[in-house]
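A.B. asks: Provided below for reference: sequence and predicted model.
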Amino acid sequence: MKKEEKIRLGISIGDLNGIGSEVALKTFEDPRMLDFCTPVIFASVKILSFLKKQYTLNMNFNGIDNTSQILDGKVNVINVWKEGVDINFGEENSTIGAYAIKSLKAATAALKNDEIDVLVTAPINKHSIQSEDFNFPGHTDYLDQELEGNSLMFMITDTLKVGLLTDHVAVKDIADTITPELIQKKVDTIYTALKQDFGISKPKIAVLGINPHSGDNGVIGKEDEEVLKPTIKKINESGKLVYGPYAADSFFGSDSYKSFDAVVAAYHDQGLIPFKTLSFGKGVNYTAGLNKVRTSPDHGTAFEIAGKNKADNESFKEAVFAALKIFKNRQEYLELTANPLKKQPRKPQFKGNKEKQ
């Protein structure tokens, strides 16, 4: 009988002047990681060999030119480019940004073509990636265009999951951006993700207010009374367990979040400040709502420590395990819903991380 293949985990290398390559390589320096998946890094053997020496890592690469040459049990590196690249750690550089996008585009194409199964993206610098060929605020917006579905930034740990109604939107535009249609769409995306990607049969979701104190019955803004409350009521009438709006200032400090499977924040900082305060270094940025699985660590390029061999790879490792678990859960959910009387084995497989179970 043919041995089942491991999950192929693609990695886009991110900004080479930042810590992305460091945390990715440190994660797969541990040979035990190869028991869980087959890593495929989209970059170049030449640049990763340089970085391996920079961080004094003990590992070897299987340099390849296309996905047909991927080998299980190896750290595979697809040569997206072969020329040398000048790295200046800690500096913002548009040329380096262009290589980050080359890596991302190649990895995304492989994901779309089922040549890899999941994608973990190393951090990019949102300013240096901008060009005529790439005009997106970041990974999420690009992947939303390339992959089917409705993307949603979903910050996750085992005990805390925070989704956003608006992500990279200016504060002055938040209230006008949040409409009943947007709320419905984002809550539906989170609800579906909790069921199919995290195995929660009847999710319970909290929604945070837009204004301070959720508007104080209209005294501090009308949006909570006129937009959030009626929309939440309508969603509840459809059978979903969605509650709110809750005042954001006390919601996390009072541990109210522990009573819910997910929390929906109105805007970026309202959700990410408490999430990173409670989970920094262990959290994962998951793009929910797409037809493929993409995760990322919960930190940025960290230019201030780049190249100094000081970066902690815990969040990147968590992003790897999250991608593998979500892939497995989604496959099992889709198989079960397609044929509820018979749960068939799938290919490839993920045995799981016993330390995380």
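C.D. replies: Happy to help now that I have it. Numbering: from 1, shown residues only.
A.B. asks: contacts, neighbours, all on C-alpha from now
C.D. replies: Will do.
A.B. asks: How much space separates Ala206 from Tyr191?
C.D. replies: 11 Å (CA to CA, to the nearest Å).
A.B. asks: so Ala306 makes contact with Gly90?
C.D. replies: Yes - assessed by CA atoms under 8 Å, Ala306 is found in contact with Gly90 at 5.5 Å.
A.B. asks: list residues touching both of these two?
C.D. replies: Listed contacts common to Ala306 and Gly90 are 17-18; contacts here mean CA atoms under 8 Å, 6 or more residues apart in numbering.
A.B. asks: Report how many residues lie close to Ile11.
C.D. replies: As a burial measure, Ile11 scores 28 neighbours (other CA atoms under 10 Å).
A.B. asks: State the next helix or strand along the chain beyond the helix or strand that contains it.
C.D. replies: Using DSSP states H and E, Ile11 maps to strand 8-12. Heading C-terminal from strand 8-12, the first helix or strand you meet, by DSSP H and E, is helix 20-29.
A.B. asks: for that following helix, the distance to its chain's centre please.
C.D. replies: Distance of helix 20-29 from the chain centroid (CA atoms, centre = their mean, to the nearest Å) equals 17 Å.
A.B. asks: Then stretch 281-300?
C.D. replies: For stretch 281-300, the gap between its own C-alpha mean and the chain's C-alpha mean amounts to 1 Å (CA atoms, centre = their mean).
A.B. asks: Put this next to the first one:
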Amino acid sequence: MSSEKKIKVGISVGDLNGIGCEIILKTFEDTRMLDFCTPVIFGSTKTISFQKKHFNINLNYNGIYKLSETVDGRINILNIWKETPNVDFGKETKEGGKYAFISLKKAVEALKNDEIDVLVTAPINKHNIQSENFKFPGHTDFLAKELTGEALMFMISDSLKIGLITDHVPVKDISSHITPELIEKKVNKMYESLQKDFRIRRPKIAVLGINPHSGDNGVIGNEDDEILKPTLKKIQESGKLVYGPYSADSFFGSDGYKNFDAVLASYHDQGLIPFKTLSFGNGVNYTAGLSKVRTSPDHGTAYEIAGKGEADFNSFKEAVFSAIKIYRNRKEFEKLNKNPLKKLSAKV
């Protein structure tokens, strides 16, 4: 390995009653992960020791009390609380939400201050984390407030990338949220991310219709004809390779998605059901469009198996690898754009 300083991966522990700590510890039980990054877990050595013992995981770590004490190439536990939170696996508790937020808040502060390079978040419970300090539908909206940029929920895997025009919005409100301005904003963010974060020079994007069969020329709703189609035409005229709207019901079964670099779905389940069907366990939730890199696994707290040692850690491991890869791609993109000669030779 080169002596180059490793990327510092900050990790929030999520709900302590879920599978968050289990998948974190299982990921880094494989010491080869330390060849790729230096992890910093935002929690406490007491909490991690309890979880490590419970799951019988063989793992050595370095306990620290400030980020300047981080040891490169080792697993670091930043002690951000002194008490020992009660862990009740599989149960939704206020305490579980409280410490999930403390971990997330401290990790985001470190990210904003460039004390860590990227953030990987373990799953939270969107209900018990709610408080005076956290009034958001989930991680994405909180990060959008804390970090500069416009957030795009972007589900990514090697074979499929799906972003959302609307994310955590009730079904009854979806059509009222979809405006030409929002469509343009999300398409532009996806296009920019594909170029900057995934090194795709001229991205090709498919957009899924709002209504069944994209409205069937107004027979099943007029939002596709009146809002989506004119907006996509305008975006196409600007030179972007954006196509649609496509009927969502047949788009994935016919392998239509394989002809594109990414797909933009109109709403949450339209995008996440096919993504999790095709990529579950290997997919990653990436918050694109922000000034910093944040990823997470493609699943929730999984209370039903919490504490049993059954959690699959592959999605979390992929989230770590994706964060590292995107961080490096961004750095390379910045270098190319600062050096016109390199940029020109890359185009030739």
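C.D. replies: That came in fine, so what should we check first? Given the structure is predicted, the values throughout are model-derived calculations rather than measurements.
A.B. asks: where does the TM-score land?
C.D. replies: The TM-score (TM-score structural alignment, normalised by the length of the second structure) is 0.97; 342 aligned residues with a CA RMSD of 1.0 Å.
A.B. asks: picking up where we left off before, quick one: list the elements packing against the strand holding Ile11 of the first structure.
C.D. replies: Counting contacts by 3 or more CA pairs under 8 Å, 6 or more residues apart in numbering; DSSP states H and E, strand 8-12 of the first structure packs against strand 38-43, helix 94-112, strand 118-121.
A.B. asks: Now the shortest one on the second structure. Mean distance?
C.D. replies: For strand 118-121 of the first structure, the mean deviation from the second structure after alignment is 0.2 Å (mean CA distance after the TM-score superposition for the first structure).
A.B. asks: what comes up buried for that strand?
C.D. replies: By 16 or more other CA atoms under 10 Å, the buried positions in strand 118-121 of the first structure come out as 118-121.
A.B. asks: how much does the helix or strand hosting Asp269 of the second structure stray from the first structure?
C.D. replies: Assigned by DSSP H and E, Asp269 of the second structure belongs to helix 268-279. Compared with the first structure after fitting, helix 268-279 of the second structure has a mean deviation of 0.3 Å; criterion: mean CA distance after the TM-score superposition for the first structure.
A.B. asks: And that helix, what does it pack against?
C.D. replies: strand 161-164.
A.B. asks: C-terminal to the strand it packs on, what's the next element?
C.D. replies: helix 174-177.
A.B. asks: what's near enough to touch the closest residue to Thr287 of the second structure other than its chain neighbours?
C.D. replies: Distances taken as CA to CA, 6 or more residues apart in numbering place Met153 nearest to Thr287 of the second structure, at 5.1 Å, with adjacent residues excluded. Counting by CA under 8 Å, 6+ apart, Met153 of the second structure makes contact with 140, 163-164, 167, 285-288.
A.B. asks: my guess is Gln130 of the second structure meets Phe136, correct?
C.D. replies: Yes - taking CA under 8 Å as the contact criterion, Gln130 of the second structure and Phe136 are neighbours in contact, 7.4 Å apart.
A.B. asks: Which residue ranges of the second structure form strands?
C.D. replies: For the second structure, the strands defined by DSSP state E cover 7-12, 37-43, 62-64, 76-79, 118-121, 149-156, 161-164, 204-208, 241-246, 262-265, 284-290, 293-297.
A.B. asks: Glu318 of the second structure is nearest to which of these?
C.D. replies: For Glu318 of the second structure, the closest of those is strand 284-290, at 6.6 Å, according to CA to CA.
A.B. asks: Report all helices and strands that the closest one contacts.
C.D. replies: strand 149-156, helix 180-196, strand 293-297, helix 314-338.
A.B. asks: how much does it deviate in direction from strand 293-297?
C.D. replies: 160 degrees (axes from the mean of the first three to the mean of the last three CA atoms, to 10 degrees).
A.B. asks: Return the closest of the contacts of Met153 of the second structure with respect to Asp15 of the second structure.
C.D. replies: Thr140 (16.4 Å).
A.B. asks: what about that closest one, neighbour count?
C.D. replies: When counting by other CA under 10 Å, one arrives at 21 neighbours for Thr140 of the second structure.
A.B. asks: Quick one: residues contacting the residue nearest to it when sequence neighbours are not counted.
C.D. replies: Spatial nearest neighbour of Thr140 of the second structure, chain neighbours left out: Thr287 (6.4 Å); criterion: CA to CA, 6+ apart. With contact taken as CA under 8 Å, 6+ apart, Thr287 of the second structure is in contact with 140, 151-154, 293-295.
A.B. asks: same deal with Leu165 of the first structure?
C.D. replies: 152, 178, 182-183, 186, 264-267.
A.B. asks: In ChimeraX, how would I select just the buried ones from those?
C.D. replies: Buried residues among the contacts of Leu165 of the first structure (16+ other CA under 10 Å), as a ChimeraX selection:
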select :152,178,183,186,264,265,266,267
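A.B. asks: Of the contacts of Leu165 of the first structure, which is the nearest to Ile210 of the first structure?
C.D. replies: Ala266 (5.6 Å).
A.B. asks: and that closest one, how far is that from Lys105 of the first structure?
C.D. replies: 30 Å.
A.B. asks: got the buried residues for stretch 146-164 of the first structure?
C.D. replies: 147, 150-157, 160-164.
A.B. asks: Likewise for stretch 35-43 of the second structure?
C.D. replies: 36-43.
A.B. asks: What remains of the contacts of Thr287 of the second structure once you look at the first structure?
C.D. replies: Of the contacts of Thr287 of the second structure, the ones still in contact in the first structure (both residues aligned by TM-score structural alignment, their matches' CA atoms under 8 Å) are 140, 151-154, 293-295.
A.B. asks: Report how many residues lie close to Ala288 of the second structure.
C.D. replies: Residues lying near Ala288 of the second structure (other CA under 10 Å) number 27.
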